[in-house]
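*Asks:* Here is the input, now give the coordinates:
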Amino acid sequence: MIRVGMGFDVHKLVEGRDLWLGGIKIEHEKGLLGHSDADVLLHAVSDALLGAANMRDIGYHFPDNSSATLDMDSKIILRETVRLIATKGYRVGNIDATVCAERPKINPYVQAMKTCMAEVMGIDEDRISIKATTTEKLGFTGREEGISAYAVCLIEK
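*Replies:* Next up, the predicted model:
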């Protein structure tokens, strides 16, 4: 059996926070605001995996009002998500994700993100596609107020 899931996440860019995307720290004058480390890419992927397995969303499993998840490394969220879907007999087939940001440029970091995510999930890097785009200066992303990420995944039993 195969199933498909879709995930989306967005976080506001603020000063005084580190910028984490795809499990790696990226040098930038602003970081993403959130209860955890606010890694929009890992959150979107985790939501896609949970959705495909019909297991709700990351807010259900990792609530943003819990002291246990405060400042949590999103790699922990992703690793636990893979473990959760495995309890229903699923494994990751592939992931296709897009990060939407005006700055910083994401493409120089894509390979490091793929390597990190593959290690966290215990899968081959070839199963992960990460793309980057801008909104051509339109909307909150275009004004550099935040970053969003979209992810689609296939899981297999």
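*Asks:* going forward, measure contacts and count neighbours with C-alpha atoms only.
*Replies:* OK.
*Asks:* can you tell me the helix or strand for the most centrally placed residue in the chain?
*Replies:* Geometric centre of the chain, nearest residue: Leu42, 1.8 Å, by Cα atoms, centre = their mean. Assigned by DSSP states H and E, Leu42 belongs to helix 40-52.
*Asks:* Just give me how far that helix sits from the chain centre.
*Replies:* What separates the centre of helix 40-52 from the centre of its chain is 6 Å, taken as Cα atoms, centre = their mean, to the nearest Å.
*Asks:* cool, stretch 82-92 as well?
*Replies:* 17 Å.
*Asks:* thinking again about what came up before, give the next helix or strand downstream of the helix holding Leu42.
*Replies:* helix 58-61.
*Asks:* buried stuff in that next one?
*Replies:* In terms of neighbour count (16 or more other Cα atoms under 10 Å), helix 58-61 has its buried residues at Ile58.
*Asks:* Check which element follows that helix along the chain.
*Replies:* From helix 58-61, the next helix or strand downstream (DSSP H and E) is helix 74-86.
*Asks:* Another sequence for comparison is provided below:
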Amino acid sequence: MKNMIALTGIGYDIHRFAEVPRPLMLGGVHIPSSRGLDGHSDADVLCHAIADALLGAAGLPDIGYWFPPGDPSCKDIPSLDIVAKAVSLIRERGGRIVNVDSSLIAESPRISPYLEQMKGALGAALGISPVRVGIKATTNEQLGALGRREGIAAFAVAAILMPEDLTMP
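*Replies:* Just a heads-up that it's a prediction; the model follows:
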């Protein structure tokens, strides 16, 4: 059995609200809202922050490398697919996901009624129990762009185990 080492990564993402109608996706869950987020994919800031945390923990390039914003094949893709790609890259290198923890920052809409559903969707994409997926929701206390309800942001941290003798390609 290989010796494994624990690694951590941090991720952040922010998207402004779209000018045109579009669904609001957070943590792979459709959140009823009159406004969705602007972005090339489905603009799920929580999934993006988690994917970047995973990729960072593994020492891999961020999601923009794997899913370039100008690539037409990435247009409107579900961000759970982005998370699944990060997980796949870690598993290909002999690693596994331990847990993720995250915070969503939004003045609106109210997110707490959807947290358990998000944990379930993310747990499935991550291949871990939803009890190892932390999601908190908070406001920005009406400060700055987020406080003015111009968008939503997310922070995430991920813990993974990787083979100690792993050499990066």
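*Asks:* one step back: what angle sits between the helix holding Leu42 of structure 1 and helix 74-86?
*Replies:* Orientation check (axes from the mean of the first three to the mean of the last three Cα atoms, to 10 degrees): helix 40-52 of structure 1 against helix 74-86 gives 10 degrees.
*Asks:* Can you check which part of structure 2 helix 40-52 of structure 1 sits on?
*Replies:* Alignment of helix 40-52 of structure 1 against structure 2: residues 45-57, by TM-score structural alignment.
*Asks:* how big is the offset of the matching stretch relative to structure 1?
*Replies:* In the superposition against structure 1, stretch 45-57 of structure 2 averages 0.2 Å from its aligned positions (mean Cα distance after the TM-score superposition for structure 1).
*Asks:* helices or strands up against the lengthiest strand in structure 1?
*Replies:* Using DSSP state E to define each element, structure 1 has its longest strand at strand 2-14. Helices and strands touching strand 2-14 of structure 1, by 3 or more Cα pairs under 8 Å, 6 or more residues apart in numbering; DSSP states H and E, are strand 31-32, helix 40-52, strand 146-156.
*Asks:* Of those, which stretch is the most buried?
*Replies:* A comparison of the helices and strands packed on strand 2-14 of structure 1 by mean neighbour count, using mean count of other Cα atoms under 10 Å, puts helix 40-52 on top with a mean of 28.
*Asks:* Show me what it is packed against.
*Replies:* Partner elements for helix 40-52 of structure 1 (3+ Cα pairs under 8 Å, 6+ apart): strand 2-14, strand 19-21, helix 58-61, helix 74-86, strand 91-100, strand 146-156.
*Asks:* what's the angle between it and strand 146-156?
*Replies:* Going by the same axes, to 10 degrees, helix 40-52 of structure 1 makes 40 degrees with strand 146-156.
*Asks:* So what touches helix 40-52 of structure 1?
*Replies:* Identification of contacts with helix 40-52 of structure 1 by Cα atoms under 8 Å, 6 or more residues apart in numbering yields 3-11, 21-23, 56-58, 74-75, 77-78, 81-82, 85, 92, 95, 97-99, 147-155.
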